[in-house]
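Visitor: Dropping a prediction and its sequence here:
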Amino acid sequence: MASGFTLPGLGWDGGRAADFTAHSDSGRLAGRVARVDKSACTVLTEQGELRVEYGDEVPCVGDWVAVRLGAPGTDPRLDAVLPRRTAIVRGGVGRGSRSGLSGDSSGHVLAANVDVVYIAEPAAPECDLGRIERLLALAWESGAQPVVLITKADLATALPELLDAVTAAAPGADVHPVSSLEGTGLEPVRLPAGRTAVLLGPSGAGKSTLVNALAGAPVMDTQQVRAADGRGRHTTTHRELHVLDGGGLVIDTPGLRRIGLTDDAAEGLAQTFADIEELAADCRFADCAHDAEPGCAVLAAVESGDLPERRLVSWHKLRREAAWMAGRGDARLRAEQTRKWKVIHKEMRRTGRNRP
């Protein structure tokens, strides 16, 4: 990465400046997190690329931060993480970067402050529509705009039909075929200066190859497709923000083996399955579960062929998972409250505050 970054080129604007006001008077330096490692992160600033130590508050790639510059010979320290506008939060994983937009949600933040979520799904050896729907739910919930990229489009045997199927599974999102090796389909993917995208998708989807194609240079290592089954190989091992020549920023991510929903995925699911939501408005019962109820407009659409049965099955699956995550969150909250009051009552007994 080059040195001497401009803040507007990294996505800085008046809102960011307002968020930074409390830190600017104390001699802090504004910057954007490009990579996070154990105990330290790489931050892009107007003074160049800095290695910054952090403490209990763990930043995420894409975060805007206030950096405290130490005395000569000492390492800079992270002083604060500025509020996030968007956050890609994956549920069902262990502890990691502080969660969500305000740090109080369950889940792990994959990327922050992105404008566009590029969902990379390979055309070959097969395209997984269920995986696209799952990633769309995460993308819509983040507040960013999802775009589905059918990578390795040159390997597709029936590209028009594939695009029709993906478009039907991604209402409200643009769908673009891309071939990074042939350099086709890249123009709709390019971003203007200051705009940030994150690439999400499975291992071997060609995300790193796409980053290199957009950068016009080999900024990421890549691997050849396996001859045995046509699948790509896992290459990226960490998330990293790249500043592209000609403008735009992109965050490459490792392939996602598990894509869990968070306990607050209702809005993302509603947008992902907007076609089902629209059909549901004509159901006989307002609380129709689209399972076996009489007068269900959704089931009628499946029976007529207007709605693929696969899509309704996917809707049921993701709704059950979101409900389970919400229930788990409620149970955790109840357990935390119980532990809190046990401590309070124990302290009251010890000090005798509950005596008359």
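Guide: It's in.
Visitor: going forward, measure contacts between C-alpha atoms and count neighbours the same way
Guide: Noted.
Visitor: Number of residues surrounding Q223?
Guide: 14 (other CA atoms under 10 Å).
Visitor: Make sure it is actually in contact with R233.
Guide: Yes. The pair Q223 and R233 passes the contact test of CA atoms under 8 Å, sitting 6.0 Å apart.
Visitor: so where's the longest strand in the protein?
Guide: Among the elements of the chain assigned as strand by DSSP state E, the one spanning the most residues is strand 29-37.
Visitor: Any buried residues in it, and which?
Guide: 29-36 (16 or more other CA atoms under 10 Å).
Visitor: Run through who's touching that strand.
Guide: Strand 29-37 has contacts (CA atoms under 8 Å, 6 or more residues apart in numbering) with 7, 10, 20, 41-46, 59-69, 238-242.
Visitor: before we move on, what about stretch 268-284?
Guide: Stretch 268-284 is touched from outside by 133, 136-141, 169-172, 288, 294-298, 301, 312, 315, 318-319, with contacts defined as CA under 8 Å, 6+ apart.
Visitor: all helices for the stretch 51-200 of the chain, in order.
Guide: Listed in chain order, the helices of the stretch 51-200 of the chain (DSSP state H, counting those that start in this stretch) span residues 129-142, 159-169.
Visitor: Export those as TSV, with columns for distance to G246 and mean neighbour count.
Guide: Shown next, in TSV, are the helices of the stretch 51-200 of the chain (distance: least, CA to CA, whole Å; neighbours: other CA atoms under 10 Å):
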stretch	distance to G246	mean neighbour count
helix 129-142	26	24
helix 159-169	29	16
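Visitor: Reformat the ones you listed as JSON lines; add distance to L261.
Guide: Below are these laid out as JSON lines (distance: least, CA to CA, whole Å):
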{"stretch": "helix 129-142", "distance to L261": "7"}
{"stretch": "helix 159-169", "distance to L261": "18"}
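Visitor: coming back round to it: skip ahead from the longest strand of the chain and say which helix or strand is next.
Guide: Using DSSP states H and E, the helix or strand that follows strand 29-37 in sequence is strand 40-45.
Visitor: quick one, that next one and strand 29-37 angle?
Guide: With axes from the mean of the first three to the mean of the last three CA atoms, to 10 degrees as the criterion, the two stretches strand 40-45 and strand 29-37 enclose an angle of 140 degrees.
Visitor: Of the buried residues of strand 29-37, just say which sits nearest to A326.
Guide: Proximity to A326 was ranked across the buried residues of strand 29-37 by CA to CA; first place goes to V36, at 28.9 Å.
Visitor: Check the gap between L78 and M348 for me.
Guide: Separation of L78 from M348 (CA to CA, to the nearest Å) stands at 39 Å.
Visitor: And these two? Which one has more around it.
Guide: L78 (24 against 13).
Visitor: Pick out the residue closest to the middle of the chain.
Guide: The chain has I88 as the residue nearest its centroid, 2.7 Å off, counting by CA atoms, centre = their mean.
Visitor: so what secondary structure elements neighbour whatever helix or strand E347 lives in?
Guide: Secondary structure here is read from DSSP H and E; on that basis E347 sits in helix 309-351. Other elements packing on helix 309-351 under the criterion 3 or more CA pairs under 8 Å, 6 or more residues apart in numbering; DSSP states H and E are helix 129-142, helix 266-272.
Visitor: Second structure for comparison follows:
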Amino acid sequence: MDLLALGWTADRVAQLPPGCEPGRVLRVDRGRLTVRAADGERRVHPAAGLHGAAAPAVGDWVALRGELAVGFLPRRSAFTRTAAGRTSAAQVVAANVDVVLVVDALIGEARVRRIERYLAVAWSSGAAPAVVLTKADLCDDVTAAVEQVTEDAIGVPVLPVSSVTAEGLDAVRELFGPGRTAAMVGPSGVGKSSLANALAGRPVAGTRGIREDGRGRHTTTARELHLLPGGGLLVDTPGMRELGLHDDADGVAQAYADVEGFAAECRYRDCEHRTEPGCAVAAAIDDGLLDPARITAWRKLQGEARHQLLRVDARARAEERKRLRALHRTMRERPYRTR
């Protein structure tokens, strides 16, 4: 197997420990790794230190000594979310990806706010995001639906596709060619598995229908890396009903670049964009340049990113406590404070 076809680059050679060979992680399950090395596919055990938060993820390059993965090489990018449940731990969904395909369907409930959330995480990954809207063959007005998403997906290509008619598949393939890796992310039931099969030209993922309540079914049960005809690599991921931001302030800023641009023009640096005089965001809403619902979503994701940062970053917590103490001191010292 030519490692270049798996995305290997010559500069990674210096990162390999002595006596090791490289392999790329195709799948992680039951505490074991399925990897592809120069001599083909094999199942290996991770070393003692490669568990929990330090465990390799799908797409990682690992250093192999026989049937043991002794470490993994530095990641160039990583799509990371907060693990589901009551935790602040980061979960790497896919590593070393060049493109993140945010997948949603052109049928069903309104999708714009959900796509914005995925884009915020995708921008933080270090990869280039793109939006893929599936089930175009079932949509009455594809153009209008694409325009609705494009308006809020700032600087991101929005591609309608149909896994049934093959419409738009070539445009998706052009996003990642030989040696380049794309990761598909999105909720259950939007057609990720059907899209993976269509791009691969063969069944690589199981497919199932929508539940009676309209919610998607989990058809992909584990993340897996597939080598596609033409040389591209695709990570298929299980549907995510919960996508918690993990310190994604920069991603939120990029996903809402238009809002951030107006906010930078406000008269006051600490403007909360509500009723303050000289607020450029409020003026943009009044002029019809910004959707109020988009502002609400922006504030929500900003708050989530800040809350998550405070949970995982001791320095950020200390700075927040310092800020609150200063605010309380200022309130106490006001001469017109009611006594």
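Guide: Happy to help now that I have it. Quantities reported herein were computed from a predicted structural model and do not represent experimental measurements.
Visitor: Got a TM-score for the two of them?
Guide: After superposition, the two chains reach a TM-score (TM-score structural alignment, normalised by the length of the second structure) of 0.87; 311 aligned residues with a CA RMSD of 2.1 Å.
Visitor: re the thing from before, out of the helices and strands packed on helix 309-351 of the first structure, which gets nearest to D252 of the first structure?
Guide: Proximity of these to D252 of the first structure was assessed by CA to CA; the nearest stretch is helix 129-142, lying at 15.0 Å.
Visitor: by contact count, what packs against the closest one?
Guide: The elements that helix 129-142 of the first structure packs onto, with contact taken as 3+ CA pairs under 8 Å, 6+ apart, are strand 87-90, strand 116-122, strand 145-151, helix 159-169, helix 266-272, helix 309-351.
Visitor: Just put those in CSV and tack on distance to V178 of the first structure.
Guide: Below are those laid out as CSV (distance: least, CA to CA, whole Å):
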stretch, distance to V178 of the first structure
strand 87-90, 23
strand 116-122, 9
strand 145-151, 5
helix 159-169, 11
helix 266-272, 22
helix 309-351, 24
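Visitor: Which one of those lies nearest to A205 of the first structure?
Guide: With CA to CA, the closest approach to A205 of the first structure among these belongs to strand 116-122: 5.1 Å.
Visitor: Which element, helix or strand, includes the nearest residue to A323 of the first structure once chain neighbours are set aside?
Guide: Leaving aside its sequence neighbours, A323 of the first structure sits nearest to D263 (CA to CA, 6 or more residues apart in numbering; 7.2 Å). For D263 of the first structure, there is no host helix or strand (DSSP H and E).
Visitor: Check whether D263 of the first structure really touches R320, as I assumed.
Guide: No. Taking CA under 8 Å as the definition, D263 of the first structure is not a contact partner of R320, at 11.1 Å.
Visitor: Comparing the two, which shows the higher neighbour count?
Guide: Set side by side, D263 of the first structure and R320 show unequal neighbour counts under other CA under 10 Å, the larger going to D263 at 22 against 12.
Visitor: check contacts around that one.
Guide: With CA under 8 Å, 6+ apart, D263 of the first structure has these contacts: 91, 105-106, 322-327, 329.
Visitor: Can you select the buried ones among the residues you listed for me in PyMOL?
Guide: PyMOL command restricting the contacts of D263 of the first structure to the buried ones, with burial defined by 16+ other CA under 10 Å:
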select buried, resi 91+105+106+322+323+325+326+329
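Visitor: L169 of the second structure pairs with which position in the first structure?
Guide: Residue correspondence, TM-score structural alignment: L169 of the second structure in this structure matches L186 in the first structure.
Visitor: Neighbours of the closest residue to that match other than its chain neighbours, how many?
Guide: Distances taken as CA to CA, 6+ apart place V178 nearest to L186 of the first structure, at 6.3 Å, with adjacent residues excluded. The number of residues packed around V178 of the first structure, counting by other CA under 10 Å, is 25.
Visitor: what's the answer for P76 of the first structure, then?
Guide: Counted with other CA under 10 Å, residues neighbouring P76 of the first structure total 19.
Visitor: Quickly note the distance from it to P59 of the first structure.
Guide: When distance is defined by CA to CA, P76 of the first structure is 15 Å away from P59 of the first structure.
Visitor: give the contact list for the equivalent of V93 of the first structure over in the second structure.
Guide: Aligned counterpart of V93 of the first structure in the second structure: A84 (TM-score structural alignment). For A84 of the second structure, the contact set (CA under 8 Å, 6+ apart) comprises 242-244.
Visitor: what number of residues lie near P308 of the first structure?
Guide: With neighbours defined by other CA under 10 Å, the count for P308 of the first structure comes to 15.
Visitor: follow-up on the earlier one: just curious, which of the buried residues of strand 29-37 of the first structure is nearest to A197 of the first structure?
Guide: Nearest to A197 of the first structure, judged by CA to CA, of those is A34 at 12.9 Å.
Visitor: Apart from its neighbours in sequence, what residue is nearest that closest one?
Guide: Spatially, and ignoring its direct neighbours in sequence, A34 of the first structure is nearest to L241 (4.5 Å; CA to CA, 6+ apart).
Visitor: a strand runs through that neighbour, doesn't it?
Guide: Yes. Assessed with DSSP: H, G, I helix; E, B strand; the rest coil, L241 of the first structure lies in a strand.
Visitor: Give the aligned equivalent of it in the second structure.
Guide: In the second structure, the residue paired with L241 of the first structure is L225, using TM-score structural alignment.
Visitor: Report the contact partners of that match.
Guide: When contacts are counted by CA under 8 Å, 6+ apart, L225 of the second structure touches 25-27, 58-59, 233-236.
Visitor: Try it again at 10 Å.
Guide: Applying CA atoms under 10 Å, 6 or more residues apart in numbering to L225 of the second structure gives the contacts 6, 24-27, 34-36, 58-59, 94, 181-183, 204, 233-237.
Visitor: thinking again about what came up before, now the helices and strands packed on helix 309-351 of the first structure in CSV, with distance to G206 of the first structure?
Guide: Formatted as CSV, these follow (distance: least, CA to CA, whole Å):
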stretch, distance to G206 of the first structure
helix 129-142, 15
helix 266-272, 24
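Visitor: L163 of the first structure: which of those is closest?
Guide: L163 of the first structure sits nearest to helix 129-142 of all these, at 10.9 Å, using CA to CA.
Visitor: mean per-residue distance, the closest one to the second structure?
Guide: On superposition with the second structure, the mean distance recorded for helix 129-142 of the first structure (mean CA distance after the TM-score superposition for the first structure) is 0.7 Å.
Visitor: Quick one: distance of stretch 281-299 of the first structure to the chain centre.
Guide: Counting by CA atoms, centre = their mean, to the nearest Å, stretch 281-299 of the first structure is centred 32 Å from the centre of its parent chain.
Visitor: Where in the second structure does it fall?
Guide: Going by TM-score structural alignment: stretch 281-299 of the first structure matches residues 264-282.
Visitor: tell me which residues in the matching stretch are buried?
Guide: With burial defined by 16+ other CA under 10 Å, the residues of stretch 264-282 of the second structure counted as buried are 266, 271, 273, 279-282.
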